[in-house]
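Colleague: sequence plus the predicted model coming up.
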Amino acid sequence: MIKRFAVILAAGQGTRMKSKLYKVLHPVCGKPMVEHVVDQISQLDDVSKIVTVVGHGAEKVQQYLGEKSEYVLQAEQLGTAHAVMQAEGLLGQQEGITLVICGDTPLITANTIKALINEHETTNAKATVLTAYAQDPTGYGRVLRNHNGLVEKIVEHKDASETELTVKEINTGTYCFDNQALFAALKNVNNNNAQGEFYLPDVIEILKNNGENVSAYQTGDFEETLGVNDRIALAQAEDIMKKRINRNHMRNGVTIIDINNTYISSDAVIGADTIIYPGTVIKGNSIIGEDCVIGPNSEIGNCSISDRTEIKHSVAYDSTIGSDVNIGPFAHIRPQSNIEDEVKIGNFVEVKKSSFGRGSKASHLSYIGDAEVGRDVNLGCGAITVNYDGEKKYLTKIEDGVFVGCNANLVAPVTIGENSFIAAGSTITEDVPANSLSIARSRQTNKEGYIEKKKN
């Protein structure tokens, strides 16, 4: 079987982005552009090595991609051909097919890459160019074909003649090469052009002059080839990706009320018959079950949410939420929380690093932090676990069946025994035995006639 390799060009600083963030790390639908590219390549069969060419911000790119790729450094940005040459030490002696693709093309799909590779293999070409038809080809390299429709050469926009500028078939910057033919031709690329750079498309003309077969595959979806060079293109890519993701979920049985105002990560998984209302943002590796209702205006990040749960006007991050749970409006589930089945977390309730047992409720205006809440517990309005003494945080343990009255303060570390009752307004500083009533508040005193005396 023919070996396959991939080289991702990700060394450019991206000055037109006018950003401190390295260009290919700008996110599209919550994921860096270059990671979108790597993830699509990883879906292909038998890609034995992915090499990312890095330059500015190299350490941050490696931090994001980790072991998904190997890396080579292009210390000076001298053009795309020069960038690919940096991979010679890893790939130069290999036999097989090498895909070369830009790290700022987040919309490219595995299916299009696969079609390009198939065209390359079918035509027995030494190089195959991914092309597209552009209504406005300004700024793109033009693909020039001969009278037989075969690729003759690719000319950059700045180097094109008036006649060549009328061509609307553009070079997308994605190629397949015979690996050894690629690295042999790269040695003959020069920088005699308007930019003084070593252009990778010059390899096409070199191969043609050597009598080699050069092929092209024209994708029918120009949007996939969008290269992101500035904030305007970044917004375009975000909009296209957002709608693509939403349509895929809708095809799989998810109801999205407003496709234009729902933002879902490309890695999110959502079950059938779940309804997503407008203004909802679902980030990261979130998993949402079937028959859920999310939104409107909810933010979910890296959560696992089971079936038939509703989350309205609320925020939840890095937590596990069971089935038949009702959260919101205006609740906040902070990281490391575990909300079991049939729990209610109501309006203006904040939960942090806490577990809620099945059937428990905190219906309004509570803070529950660093707590273990058992089953069938009722936390009254304004109940608070006082978990922080200014230096350390402590655990509050509330066992099954406990009723906590309104405006009660549970000062950790403290354990409330099962089936106990905490009177409203109490500040509990000591453990409460099971089946007990605990009252910790000042006795009420009425001063009759106090107002008249004060006036006099």
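Modeller: Sure thing, it's come through. Numbers count the residues shown, from 1 in each chain.

Colleague: going by C-alpha atoms from here, please, whenever you check contacts or count neighbours.
Modeller: Noted.

Colleague: contacts for stretch 129-137, please.
Modeller: Applying C-alpha atoms under 8 Å, 6 or more residues apart in numbering, the external contacts of stretch 129-137 come out as 116, 143, 167-176, 214-222, 225.

Colleague: now do 6 Å
Modeller: Residues from elsewhere that reach stretch 129-137 (C-alpha atoms under 6 Å, 6 or more residues apart in numbering): 168-172, 174-175, 216-219, 222.

Colleague: do the same with stretch 207-223
Modeller: With C-alpha under 6 Å, 6+ apart as the test, stretch 207-223 has contacts from 116, 125-132.

Colleague: and the end-to-end length of it?
Modeller: 29 Å (C-alpha to C-alpha, to the nearest Å).

Colleague: could you identify the most distant pair in the contacts of stretch 129-137?
Modeller: Largest separation among those by C-alpha to C-alpha: K168 and Y175, giving 18.3 Å.

Colleague: quick one on the thing from earlier: what about the contacts of stretch 207-223, which are in strands?
Modeller: 127-132 (DSSP state E).

Colleague: any buried residues in stretch 261-269, and which?
Modeller: 261-269 (16 or more other C-alpha atoms under 10 Å).

Colleague: also stretch 230-240?
Modeller: 234, 237-238, 240.

Colleague: now stretch 9-22
Modeller: Neighbour counts over stretch 9-22 (16+ other C-alpha under 10 Å) mark 9-14, 17, 22 as buried.

Colleague: from the residues you listed, which ones fall inside helices?
Modeller: In helices, judged by DSSP state H, none of these are found.

Colleague: and the two most separated of the residues you listed?
Modeller: Farthest apart among these by C-alpha to C-alpha are L9 and M17. That separation is 17.0 Å.

Colleague: neighbour count: K168 and Y175, which is higher?
Modeller: Y175 (28 against 20; other C-alpha atoms under 10 Å).

Colleague: are we agreed that that one is in a strand?
Modeller: Yes - the assignment for Y175 is a strand, going by DSSP: H, G, I helix; E, B strand; the rest coil.

Colleague: I'd like to know how far it sits from L165.
Modeller: To L165, Y175 is 21 Å away according to C-alpha to C-alpha.

Colleague: output the contacts of stretch 207-223 in a markdown table; the columns should cover distance to I294 and neighbour count.
Modeller: Converted to a markdown table, these look like this (distance: C-alpha to C-alpha, whole Å; neighbours: other C-alpha atoms under 10 Å):
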| residue | distance to I294 | neighbour count |
| --- | --- | --- |
| L116 | 39 | 25 |
| A125 | 50 | 17 |
| K126 | 51 | 22 |
| A127 | 48 | 28 |
| T128 | 45 | 27 |
| V129 | 43 | 28 |
| L130 | 40 | 25 |
| T131 | 40 | 25 |
| A132 | 38 | 24 |
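
Colleague: which residues in the protein form helices?
Modeller: With DSSP H as the criterion, the chain has helices spanning 33-42, 58-65, 80-85, 88-91, 110-122, 179-186, 202-209, 231-251, 450-455.

Colleague: second structure for comparison follows:
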Amino acid sequence: MMQTNKRNTIAVILAAGKGTRMKSDLPKVLHPLLGKPLIHYVTKAVMDAGVDDIYLIIGYKAELVKNSLGNKYHYVEQKQQLGTGHALMMAAEQLKNFAGDVLVLVGDAPFLTPVVIKNLIDKHQKEGASCTMMTAIIDPPPPYGRIVRDNGGNVVRIVEDRDATEEQKRITEVNTSHYCFRSEDVFPLRGKIENSNDQKEYYLTDIVELLTKNKFPVITIPEDDPDILKGINSQEDLRTSVKKLKNDVINFHMSNGVLFPYPDLVYIETDIKIGKHTIIHPFSYISGKTTIGTSCEIGPFVTIKNAAIGNNCHINNKSVIDEIANDDMQT
């Protein structure tokens, strides 16, 4: 774990939405990505960055989300999904006695890393800002909020793509929806945010504009890796994310001496441990907390879940393993 931050820092993760474009009854943040819910990757990155106090804003099927994720987190229920700004202000009631920094992240960004989160917090605290936003320069820009600056380069506001003028749409600096706020500056704004937009919602972007109008310092930190910023908004997004993450996992094992003759034809989850000189043949399905020793041969057409496989084992075609396999075992 990285070094603890100088100011007390908590995380608020936005996880209340249904995710309409997923076209699923399952809450978006519970959709599985290599065996774990999307939000797991965000909470793990936050904790690995040194922030252990996490508040999850939940709404759609709130009980299912709580039952799925357990009691490791604080839960704040947003019974009406009235926007991201409203979500943060729901947390403000529970956090009214908290003085420190509030990391605000979306729950559907599984490729956020501890380093990126730590950099956001560190810059925020070093500069003494009221708000630090993570932004990205993307040309041509996607349909995200644009960062509007004055002639001196200071942040003025964020304008949503649907509300932007043609000139503003040409701005290539976009909002990533990841922030760090000073609680002492942002929580007093509760009740001052308006919903004067077509959606009648309260936006985090409006909080940013309120801060700038009241001369509070708002700064940005750029992130240039588009994969890190990728959110999941559709089943197609989820499919491409599964492919990317699985490739990352397989590349990690290959760099440590594991052979995958046909890597595209293997399913493997993130917590798997495999020893050197092991061969994983196609159509192997390896999941859970599985460990595989050195110099093994696995598959093809093998299912392994939560198993401990020793060294020099040969797990043959169509085997199903969910227990301990001692050294030199053949199936």
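Modeller: Right, received. Where do you want to start? As the structure is a prediction and not an experimental result, all values here were calculated from the model.

Colleague: among the contacts of stretch 129-137 of the first structure, which are in strands?
Modeller: Per DSSP E, these map to strands at 169-172, 174-175, 216-219.

Colleague: of the residues you listed, just say which sits nearest to I206 of the first structure.
Modeller: Minimum distance to I206 of the first structure across those is 14.8 Å, recorded for Y175 (C-alpha to C-alpha).

Colleague: the closest one: what's it in contact with?
Modeller: Contacts for Y175 of the first structure (C-alpha under 6 Å, 6+ apart) come out as 99-100, 128-130.

Colleague: now do 10 Å
Modeller: 6-7, 98-102, 113, 116-117, 120, 127-131, 200-201, 204, 215-217 (C-alpha atoms under 10 Å, 6 or more residues apart in numbering).

Colleague: the corresponding residue of the second structure for N124 of the first structure: what's it in contact with?
Modeller: Aligned by TM-score structural alignment, N124 of the first structure pairs with G128 of the second structure. Under the criterion of C-alpha under 10 Å, 6+ apart, the neighbours of G128 of the second structure are 122, 182, 217-219.

Colleague: also G12 of the first structure?
Modeller: Applying C-alpha under 10 Å, 6+ apart, the residues near G12 of the first structure are 22-24, 53-57, 74, 76-80, 83, 102-104, 229.

Colleague: what lines up with it in the second structure?
Modeller: Under TM-score structural alignment, G12 of the first structure pairs with G17 in the second structure.

Colleague: repeat that for D159 of the first structure.
Modeller: Aligned partner of D159 of the first structure by TM-score structural alignment: D163.

Colleague: and for I416 of the first structure?
Modeller: In the second structure, I416 of the first structure lands on no residue (TM-score structural alignment).

Colleague: what's the burial count for the spatially closest residue to R308 of the first structure that is not a sequence neighbour?
Modeller: Excluding its sequence neighbours, the residue lying closest to R308 of the first structure (C-alpha to C-alpha, 6 or more residues apart in numbering) is C292, at 4.3 Å. Using other C-alpha under 10 Å, C292 of the first structure has 26 neighbouring residues.

Colleague: please report how far C292 of the first structure lies from E169 of the first structure.
Modeller: Taking C-alpha to C-alpha, one finds C292 of the first structure at 46 Å from E169 of the first structure.

Colleague: in the second structure, what range does stretch 271-286 of the first structure match?
Modeller: Going by TM-score structural alignment: stretch 271-286 of the first structure matches residues 275-290.

Colleague: so how far is that stretch from its chain's centroid?
Modeller: On the basis of C-alpha atoms, centre = their mean, to the nearest Å, stretch 275-290 of the second structure sits 26 Å off its chain's mean C-alpha point.

Colleague: what of stretch 229-241 of the first structure?
Modeller: Using C-alpha atoms, centre = their mean, the offset of stretch 229-241 of the first structure from its chain centre is 15 Å.

Colleague: that stretch maps to which residues in the second structure?
Modeller: Going by TM-score structural alignment: stretch 229-241 of the first structure matches residues 233-245.

Colleague: picking up where we left off before, can you lay out the buried residues of stretch 261-269 of the first structure as TSV showing distance to M250 of the first structure?
Modeller: Formatted as TSV, those follow (distance: C-alpha to C-alpha, whole Å):
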residue	distance to M250 of the first structure
N261	14
T262	12
Y263	13
I264	12
S265	14
S266	14
D267	15
A268	13
V269	12
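
Colleague: from those, which single one is nearest Y277 of the first structure?
Modeller: Scanning these for proximity to Y277 of the first structure, where the rule is C-alpha to C-alpha, the winner is T262, at 7.4 Å.

Colleague: touching, that closest one and N297? I think so.
Modeller: Yes - between T262 of the first structure and N297 there is a contact at 9.1 Å, judged by C-alpha atoms under 10 Å.

Colleague: where do the contact lists of those two overlap?
Modeller: 276-281.

Colleague: let's see if you can find the most crowded of those residues.
Modeller: For the shared contacts of T262 and N297 of the first structure, the largest number of neighbours (other C-alpha under 10 Å) sits with I276, at 27 neighbours.

Colleague: that one contacts G295, doesn't it?
Modeller: Yes - counting by C-alpha under 10 Å, I276 of the first structure does reach G295; the two are 6.1 Å apart.

Colleague: one step back: show me the two of the contacts of stretch 207-223 of the first structure that sit farthest apart.
Modeller: Counting by C-alpha to C-alpha, the most remote pair of those is K126 and A132, 19.9 Å apart.

Colleague: distance check, the match of N124 of the first structure against G152 of the second structure.
Modeller: G128 of the second structure sits 19 Å away from G152 of the second structure, taking C-alpha to C-alpha as the criterion.

Colleague: what do you get for G85 of the second structure?
Modeller: For G85 of the second structure, the distance to G152 of the second structure - C-alpha to C-alpha - is 27 Å.

Colleague: so between those two, which is more surrounded?
Modeller: For G85 of the second structure versus G152, neighbours defined as other C-alpha under 10 Å are more numerous around G85 (20 against 6).

Colleague: list the contacts of the equivalent of that one over in the first structure.
Modeller: In the first structure, the residue matched to G85 of the second structure (TM-score structural alignment) is A81. Listed by C-alpha under 10 Å, 6+ apart, the contact set of A81 of the first structure reads 9, 182-183, 185-187, 189-191, 197-203.

Colleague: among those, name the buried ones.
Modeller: Buried among the contacts of A81 of the first structure by 16+ other C-alpha under 10 Å: 9, 182-183, 185-186, 189, 197-203.
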